[in-house]
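Undergrad: got a sequence here, can you model it:
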Amino acid sequence: MSRLLIAFIPLFFLSCNSQEQPGKAVPEKQEANPPASKERALTLNPIYQQLHLAYGQYREPTIDGRRFKHSDIAPLVQRLEPPFEVKEAGQSIEGRSIYLAKIGNGPKTVLLWSQMHGDEPTATMALMDIFNFFSASDEFDPFRQRLLSALTLYFIPMLNPDGAEKFQRRNALDIDLNRDAMRLVTPEAQILKRVRDETQAQWGFNLHDQSAYYGVGNSPHTASVSFLAPAYNMDKEINESRGNAMRLIVLLGRLLQEHIPGKVAKYDDTFEPRAFGDNIQKWGTSTILIESGGL
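TA: The predicted structure is shown next:
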């Protein structure tokens, strides 16, 4: 499965019925509106197959290995042209620019951020491919227009450029950014919090890498992709934002099981009060953790 499609699948589902209001939270094991879910999956399948075949057109050739650095992606972000809007959201401890790219004018606001752990590059590579896709003009123009008229997308590629420089999890202060959501000691964490607050994103995608050593339950299969709607409190209660995230995960899981059967997992839902996913969920953004890279 191409890294491009991992990000496009949720965007497709979010573009459906963009005028609908969010529904009420549902119990964790309940699947909301299964007939509609199946219909959407069937609608996506032809596009999914076509994108899979055309993926080579959009794959960014300059970053193929895992140990690329900020200096490798900065020119790719800086070269983006309208309808993209790009600005420096701030700088890391060591003075590297952290960029915010925006595209679309739809009613649903979506925030995607990658590589808050410097040694987890897969999603950053996927975002570069997505930028190439939206910058192109070809037979997928109607699909692009559908997405961009339904969604307003905000991207923070490589939130931890100092960690990426050394291919390490933590930043230059040896702080795990994903444990700094409350204290906000690091400038990188401050940037993510500020962007979330300024955009008031309805949806958030926390993009990480998952070790190939993770399995799917007790099966012999490697977990190629894992999803989680993070808990927002110790009791793992389901509020509106978490319930919405759970429903979307149902759709994502159903579709991906058709293409990588037995290799889609649920990530550990232990509440972590310092983590961004858990707190962004609490702040009202329907947040989904996507762990990939074990493909």
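
Undergrad: going forward, measure contacts and count neighbours with C-alpha atoms only.
TA: OK.

Undergrad: where do the strands sit along the stretch 51-200 of the chain?
TA: 85-91, 97-103, 108-114, 151-156 (DSSP state E, counting those that start in this stretch).

Undergrad: who does the second one touch, helix- and strand-wise?
TA: Spelled out, it's strand 97-103. strand 85-91, strand 151-156 (3 or more CA pairs under 8 Å, 6 or more residues apart in numbering; DSSP states H and E).

Undergrad: and the first one, by the same measure?
TA: Strand 85-91 sits against strand 97-103, helix 187-199, with contacts defined as 3+ CA pairs under 8 Å, 6+ apart.

Undergrad: now render the ones you listed as JSON lines, adding distance to Trp283 and mean neighbour count.
TA: Listed next are the helices and strands packed on strand 85-91 as JSON lines, based on distance: least, CA to CA, whole Å; neighbours: other CA atoms under 10 Å:
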{"stretch": "strand 97-103", "distance to Trp283": "20", "mean neighbour count": "21"}
{"stretch": "helix 187-199", "distance to Trp283": "9", "mean neighbour count": "18"}
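
Undergrad: can I get the ones you listed in JSON lines with distance to Leu4?
TA: Output for the helices and strands packed on strand 85-91, formatted as JSON lines (distance: least, CA to CA, whole Å):
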{"stretch": "strand 97-103", "distance to Leu4": "17"}
{"stretch": "helix 187-199", "distance to Leu4": "23"}
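
Undergrad: figure out which of the ones you listed is closest to Tyr154.
TA: strand 97-103 (4.6 Å; CA to CA).

Undergrad: by how many degrees do that closest one and strand 85-91 diverge?
TA: On the basis of axes from the mean of the first three to the mean of the last three CA atoms, to 10 degrees, strand 97-103 is oriented at 150 degrees to strand 85-91.

Undergrad: who's in contact with strand 97-103?
TA: 77, 83-92, 148, 152-159, 161 (CA atoms under 8 Å, 6 or more residues apart in numbering).

Undergrad: let's go with 6 Å and repeat that
TA: 84-91, 152-156 (CA atoms under 6 Å, 6 or more residues apart in numbering).

Undergrad: from those, pick the one nearest Val110.
TA: Out of the contacts of strand 97-103, the member with the shortest distance to Val110 (by CA to CA) is Leu153, at 5.0 Å.

Undergrad: Lys236: which of the helices and strands packed on strand 97-103 is closest?
TA: strand 151-156 (27.7 Å).

Undergrad: please give me the structure for this one as well, since I'd like to look at both together:
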Amino acid sequence: MNLEQLFIENKEQSIEGRYLTLDAIEPLLRRLNTDNQLTVIGKSVLGEPIYKYQIGSGKIKIFLWSQMHGNESTTTKALFDFLNVLNNGSVFAEKLLNGFTFCCIPMLNPDGSRLYTRENANKVDLNRDSQDLTQPESKVLRETFESFKPDYCYNLHDQRTIFGVADTGKPATLSFLAPSYNDAREVNECRLKAINLIAAMNEVLQQYIPGQIGRFDDSFNINCIGDTFQYFGVPTILFEAGHFQKDYQREETRKYVFMALVSSFSVLSENDIVSNRIDDYLNIPQNNIVFYDFIYKNININYDGIEKITNFASQYKEELIEGKICFNAYIVEIGELKGCFGHFEYDAKGAHFEARYGKAPILNQKTDFYLDNDVKFVNGLLNN
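TA: Presented below is the predicted three-dimensional model:
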């Protein structure tokens, strides 16, 4: 199967970028609602509808949910790309629809999505509410899980640009986790199914983004939804969509999430999962916090008349301004930065730093500065 071509043919062109609200996906859901597949299953804190889209008649039941965190939209885009596959009338689509029943909640947290926050409108992280179920969105997710009785759960998220693959200097474009079901992080039959499926997806993705797949930390937290569902005995897979080189809108990453989804269902439909791939799973390097968006090296700075050579790093803050996500770079670290990487790196080779506030970088200041008075940086980037 040509996954690249499949993505190109089925990419949902009407949605892109990082800011994805209910306004953008409701028309898509209505368009896809060709046979009463769409249901409103609850309301958010602020009264926004929470939709379920269920399609297929197969015996393998797949439960997928996205934007539990409102500012994590990459997997939502990829999910709609996949739903387009299921609705394209192809032989492959027919095979999937006959083999699986897909139950999707494409936007669990519409309030957080509109506000572009991780939390819901009550400032609660829904991924820490799986036991107390204090929030309406958490209750909707649990009720759907209990009524649908899935065979597999797909917990779809984004991760920050700070994550790299171990110490390789490559970004973690996608990371996976088969969550633990107990404090000892043991592997039972349920967790092994998730592990085997992740190993299969990784094998496919390495052909496209070699060395850019990470494994998320598996510390057990029963308050997290993935750990809870694994504890309940349903194989659960955490997807974390991360950074691809220069892809801050996550349109490239979206493609690899799509590929992961399609390849996982292809493997399941062929019953082509090796019985024990724990070693393959553990050989996926762990995520490591090693990246900044910008690193500037060998900068000559002046503190009260004393010059020295140092490095500093900046990070984007994603700020919602007048309905658009603005990436604004702020200085976050000054010093050796040993073992760290930048998605953008610049070697100043001893050039002198100067900004409107002085001759040395200051934490939390915007990354606007000059080097030797003639090389200009605006919002972190070289301004030619």
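
Undergrad: picking up where we left off before, could I get the strands of the stretch 51-200 of the first structure as JSON lines with distance to Leu207 of the first structure?
TA: Compiled in JSON lines, the strands of the stretch 51-200 of the first structure are given as follows (distance: least, CA to CA, whole Å):
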{"stretch": "strand 85-91", "distance to Leu207 of the first structure": "18"}
{"stretch": "strand 97-103", "distance to Leu207 of the first structure": "15"}
{"stretch": "strand 108-114", "distance to Leu207 of the first structure": "5"}
{"stretch": "strand 151-156", "distance to Leu207 of the first structure": "10"}
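
Undergrad: which of the helices and strands packed on strand 97-103 of the first structure is buried the deepest?
TA: strand 151-156 (a mean of 22; mean count of other CA atoms under 10 Å).

Undergrad: show me what contacts the most centrally placed residue in the second structure?
TA: Nearest residue to the geometric centre of the second structure (CA atoms, centre = their mean): Asp158, 1.7 Å. Asp158 of the second structure makes contact with Glu72, Glu240, Ala241, Gly242 under the criterion CA under 6 Å, 6+ apart.

Undergrad: what's the match for it in the first structure?
TA: Asp158 of the second structure maps onto Asp209 in the first structure when the alignment is built from TM-score structural alignment.

Undergrad: returning to that earlier point: nearest to Val185 of the first structure, of the strands of the stretch 51-200 of the first structure?
TA: Distance to Val185 of the first structure, taken as CA to CA, is lowest for strand 85-91 among the strands of the stretch 51-200 of the first structure, at 13.7 Å.

Undergrad: where does that closest one end up in the second structure?
TA: Counting by TM-score structural alignment, strand 85-91 of the first structure corresponds to residues 37-43.

Undergrad: neighbouring contacts of that stretch?
TA: Contacts for stretch 37-43 of the second structure (CA under 6 Å, 6+ apart): Pro49, Ile50, Tyr51, Lys52, Tyr53, Gln54.

Undergrad: just to revisit the earlier point, can you redo the helices and strands packed on strand 97-103 of the first structure as JSON lines with distance to Phe133 of the first structure?
TA: Shown next, in JSON lines, are those (distance: least, CA to CA, whole Å):
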{"stretch": "strand 85-91", "distance to Phe133 of the first structure": "15"}
{"stretch": "strand 151-156", "distance to Phe133 of the first structure": "14"}
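
Undergrad: among those, which is nearest Ala189 of the first structure?
TA: strand 85-91 (10.5 Å).

Undergrad: what's the mean deviation for the closest one versus the second structure?
TA: Superposed on the second structure, strand 85-91 of the first structure shows a mean distance to its aligned partners of 0.7 Å (mean CA distance after the TM-score superposition for the first structure).

Undergrad: about what we covered before: just give the nearest non-adjacent residue to the residue nearest to the centre of the second structure, would you?
TA: Ala241 (4.3 Å; CA to CA, 6 or more residues apart in numbering).

Undergrad: how long is stretch 56-65 of the first structure end to end?
TA: 16 Å (CA to CA, to the nearest Å).

Undergrad: neighbours around the aligned partner of Thr186 of the first structure in the second structure, how many?
TA: The equivalent of Thr186 of the first structure in the second structure is Gln135 (alignment by TM-score structural alignment). Counted with other CA atoms under 10 Å, residues neighbouring Gln135 of the second structure total 18.

Undergrad: any idea how far Gln207 of the second structure is from Gln135 of the second structure?
TA: From Gln135 of the second structure over to Gln207 of the second structure the distance is 41 Å, taken as CA to CA.

Undergrad: and Asn288 of the second structure, by the same measure?
TA: Distance, Asn288 of the second structure to Gln207 of the second structure, by CA to CA: 22 Å.

Undergrad: after the lengthiest strand in the second structure comes which helix or strand?
TA: Longest strand of the second structure, by residue count under DSSP state E: strand 306-321. Downstream of strand 306-321 of the second structure, the first helix or strand assigned by DSSP states H and E is strand 324-335.

Undergrad: show me what counts as buried in that next one.
TA: Ile325, Asn328, Ala329, Tyr330, Ile331, Val332, Glu333, Ile334 (16 or more other CA atoms under 10 Å).

Undergrad: with stretch 151-163 of the second structure instead?
TA: For stretch 151-163 of the second structure, by 16+ other CA under 10 Å, it's 151-163.

Undergrad: same list, those, but as CSV with distance to Gln131 of the second structure and secondary structure please.
TA: Below are these laid out as CSV (distance: CA to CA, whole Å; DSSP: H, G, I helix; E, B strand; the rest coil):
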residue, distance to Gln131 of the second structure, secondary structure
Asp151, 21, coil
Tyr152, 20, strand
Cys153, 17, strand
Tyr154, 19, strand
Asn155, 16, strand
Leu156, 19, strand
His157, 19, strand
Asp158, 22, strand
Gln159, 23, coil
Arg160, 26, coil
Thr161, 29, coil
Ile162, 29, coil
Phe163, 28, strand
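
Undergrad: which one among the residues you listed gets closest to Met1 of the second structure?
TA: Sorting those by how near they are to Met1 of the second structure, with CA to CA, puts Tyr154 at the top with 22.3 Å.

Undergrad: ok, now which ones touch that closest one?
TA: By CA under 6 Å, 6+ apart, the contact set of Tyr154 of the second structure is Leu64, Thr236, Ile237.
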